[in-house]
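S.K.: fold the following for me, if possible:
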Amino acid sequence: MDVKDLKYYVTVVEAGSFSSASRLLHVTQPALSWSIKQLEEELGIQLLERYNHGIEMTPSGQILYEGSKEVLENFARLERSLKTETELYRREIRFGLTTLSSINYMDAFESFRKKYKQYDLIFVQRGSKEIQSMLIQGEIDMALISQPVYFPKLETNANYLKGYYYDVGVVVSHRNPLFNRTELTLEDLKDCEFSMVTKDYAVGNEIPNRCRKLGFEPNIVYQNENWEVVVEHVAAYDSVSVLPYEFSNVLKRNDIKWIKLKDHDVSRFYLQLVTTFDLNNKPEHLLYWRVYNELMAFSQNPLDHYI
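M.R.: All right, here's what the predicted structure looks like:
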């Protein structure tokens, strides 16, 4: 007696005839009749009374029917559990990160990789706004983004990570009259030429928006998606830029200075873990919170000792 025989038997009982059951099971009627006969012989009992109009269960057949239903339900549950584990095994996850997050949280993702070997994290490095667009379009699965969330569809599965943020600073050349300042406001920069990262980045969007709210249009003379090229423009042409302060530790040069930006709206950008996964789905829910919890284990912000 095996699971297939029990499935055949239950289907015959519930269909009410061998002909109906054979159509449901996609097997021939003689093969189905032979399977039930073999089951009766193996158990040494008659399971069905056969009539021209159909079949009826014997008392023993009723007992087998009820027990078989339970066995089949348990077997289906086991199959689902095994399928879940199989889906988790060596699953490829496309993960979006900004340049800064790639640098700062490398240890967290390396820890995740070693702990959960069933996942392959494939990193895609872009600006925060572009990453969000890629999530919406299904090009990546999950991302660590900076505020704000630009697409309402992403807000449901976006969670802040306590201690995860970056502060921004103003970059000026050594020839700039503002070079000796220890902090600056955006109003201090209203007569300056700006060199900025593109609008694919949160900073590239939010700094100009904040300037407009403060009553002036920033004079953006140069834009580039590469922050190192932006800094080079600042140094060469005496423009100013607003960039994550952490880059000052990565790019050390004497012809520029990083000055703290003082602004209650845009001086600090908080980070969120966001996904388009269906978190009602057990494997995706489990994966998302595994990533979240691993990041929280590294929640002491590496920028704290710079600012």
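S.K.: from now on I want contacts and neighbour counts done on CA atoms only, so please keep to that.
M.R.: Noted.
S.K.: for residue 121, what are its contacts?
M.R.: Residues in contact with residue 121 (C-alpha atoms under 8 Å, 6 or more residues apart in numbering) are 92-95, 113.
S.K.: now the helix or strand that contains residue 135, how far from the chain's geometric center?
M.R.: Element membership for residue 135 (DSSP states H and E) is helix 128-136. Distance, stretch centre to chain centre, for helix 128-136: 12 Å (C-alpha atoms, centre = their mean, to the nearest Å).
S.K.: for the helix or strand just after it, which helices and strands make contact with it?
M.R.: Following helix 128-136 in sequence order, the next helix or strand is strand 142-146 (DSSP H and E). Helices and strands touching strand 142-146, by 3 or more C-alpha pairs under 8 Å, 6 or more residues apart in numbering; DSSP states H and E, are strand 91-97, helix 128-136, strand 268-275.
S.K.: the second one to strand 268-275, inter-axis angle?
M.R.: Spelled out, that is helix 128-136. Put simply, helix 128-136 runs at 10 degrees to strand 268-275, going by axes from the mean of the first three to the mean of the last three C-alpha atoms, to 10 degrees.
S.K.: in terms of secondary structure, what does helix 128-136 contact?
M.R.: strand 91-97, strand 142-146.
S.K.: mind listing what's buried in the first one?
M.R.: Residues 94-97 are the ones in strand 91-97 that count as buried (16 or more other C-alpha atoms under 10 Å).
S.K.: distance from the chain centre to the longest helix anywhere in the chain, please.
M.R.: Longest helix of the chain, by residue count under DSSP state H: helix 59-88. On the basis of C-alpha atoms, centre = their mean, helix 59-88 sits 33 Å off its chain's mean C-alpha point.
S.K.: I'd like the structure of this one too, to check against the first:
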Amino acid sequence: MDIRALRYYVEVVDQQSFTRAATRLHVTQPTVSKMVQQLEQSFGVALLARDGKRFQVTDAGHVVLQRAREIIALHDTMKVEVRDLQQMGRGVLRMGLSPFTHTVLAPVLAAYHANHPKIELKLFEIGSNATVADLRDGGLELGTLLDFPRVADIWTEFDSLPLFESPLCLLAPAQSPWQGRAFVELRELADCDFIFYGDAFALNDLVTDACAEAGFVPRISGRSGQWDFIASLVGLGVGIALLPHMYCQTLRPEQFTIVEVRSPALIWKLVLAWRRHGQLSFAAQAWLQLARSLLQPPGSSGPGRVPGAA
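M.R.: This next block holds a predicted model:
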């Protein structure tokens, strides 16, 4: 049984004639007769009680007729919905974004909305650790992740598109021992109070690993998932913070000490990730295409990360 057989059967009943049904369906009358017979064979019962060129719908035929109309209507609705998705006339895109990416990704989001105004963007501001979990269970299609050595093994299950990277800088009060320095070595900060990030942020792990390499465990005086609030706490003397240079550039330099950190150098490298073996929606595919065109430098090769690459 297929949808075509159901359509032929409904048309025969509506027209009360195999010949008129064939004309409306633009097929031959024997074709219509054969399809109706195949439908009867699939149910093992007569749907039409034939008397020469006339027929009556049987009790079983009425049941099949009612359900056939419902199935045909549902099938047609599905075709319209799928076509709308393909043509970006409807849909939802769920993305997990670092709260710190809004200034960079806002132009992409604006361009996407201009191109596809009927796609609903559901944006979740969460850290990398939470994003990984939500990508795995299908709660998100796309998400920004921090790429650094500790998470190297996740690239066996995710593909990614490099977005941007920025060195981490020391953010300290304006009157600090590092004011005017070109750079600071991380070990010099061993006795400082650090303001860390929310628990779901992989940036905590990046900084903790670097501190361990420098020979100390950071002493944490506070946490926040909002960089503006972290900067305010630094300005009030609650502690120091390590924040991307691209963000530090937005601050008023006379109010802070902003110095690049070295030994080891810390790089905030953000990528857009998605499940390698998942099927992306049309909405997600369109977002990736737009992000590649707007964010990747001219001449950049490849659709994203090579598995296992640094």
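S.K.: once they're superposed, what TM-score comes out?
M.R.: After superposition, the two chains reach a TM-score of 0.67 (TM-score structural alignment, normalised by the length of structure 1), with 250 aligned residues with a C-alpha RMSD of 3.6 Å.
S.K.: mean per-residue distance, the helix holding residue 135 of structure 1 versus structure 2.
M.R.: For helix 128-136 of structure 1, the mean distance to aligned residues of structure 2 following superposition is 2.5 Å (mean C-alpha distance after the TM-score superposition for structure 1).
S.K.: who touches that helix?
M.R.: With C-alpha under 8 Å, 6+ apart as the test, helix 128-136 of structure 1 has contacts from 96-98, 140-143, 145-146, 149-151, 153-154, 199-202, 275-276.
S.K.: distance-wise, check residue 263 of structure 1 relative to residue 250 of structure 1.
M.R.: With the distance defined as C-alpha to C-alpha, to the nearest Å, residue 263 of structure 1 ends up 24 Å from residue 250 of structure 1.
S.K.: ugh, wrong one, I meant residue 111 of structure 1
M.R.: To residue 250 of structure 1, residue 111 of structure 1 is 23 Å away according to C-alpha to C-alpha.
S.K.: contacts only, for residue 66 of structure 2.
M.R.: By C-alpha under 8 Å, 6+ apart, residue 66 of structure 2 has no neighbours at all.
S.K.: and residue 185 of structure 2, what pairs with it in structure 1?
M.R.: Structural alignment (TM-score structural alignment) places residue 185 of structure 2 against residue 185 in structure 1.
S.K.: can you map out the helices along structure 2?
M.R.: 3-15, 18-25, 29-43, 59-86, 102-115, 128-136, 203-214, 227-235, 245-248, 282-295.
S.K.: which residues in structure 1 does the second one align to?
M.R.: Aligning helix 18-25 of structure 2 against structure 1 (TM-score structural alignment) gives no matching residues.
S.K.: contacts for that helix?
M.R.: 8, 11-12, 15, 28-29, 31-33.
S.K.: residue 128 of structure 1 maps to what in structure 2?
M.R.: Using TM-score structural alignment, the equivalent of residue 128 of structure 1 in structure 2 is residue 128.
S.K.: for its match, which non-adjacent residue is spatially closest?
M.R.: Spatial nearest neighbour of residue 128 of structure 2, excluding adjacent residues (C-alpha to C-alpha, 6 or more residues apart in numbering): residue 145 at 4.8 Å.
S.K.: that neighbour contacts residue 203, correct?
M.R.: No: the criterion here is C-alpha atoms under 8 Å, and residue 145 of structure 2 misses it with residue 203 at 9.8 Å.
S.K.: the more surrounded of those two?
M.R.: Taking neighbours as other C-alpha atoms under 10 Å, residue 145 of structure 2 and residue 203 compare with residue 145 leading, 29 against 24.
S.K.: contacting residues for the more buried one?
M.R.: Contacts of residue 145 of structure 2 (C-alpha under 8 Å, 6+ apart): 98, 127-128, 131-132, 270-273.
S.K.: and with 7 Å instead?
M.R.: Applying C-alpha atoms under 7 Å, 6 or more residues apart in numbering, we find residue 145 of structure 2 in contact with 128, 270-273.
S.K.: gap between it and residue 267 of structure 2?
M.R.: With distances taken as C-alpha to C-alpha, residue 145 of structure 2 is found 13 Å from residue 267 of structure 2.
S.K.: residues in contact with residue 159 of structure 1?
M.R.: 272-274.
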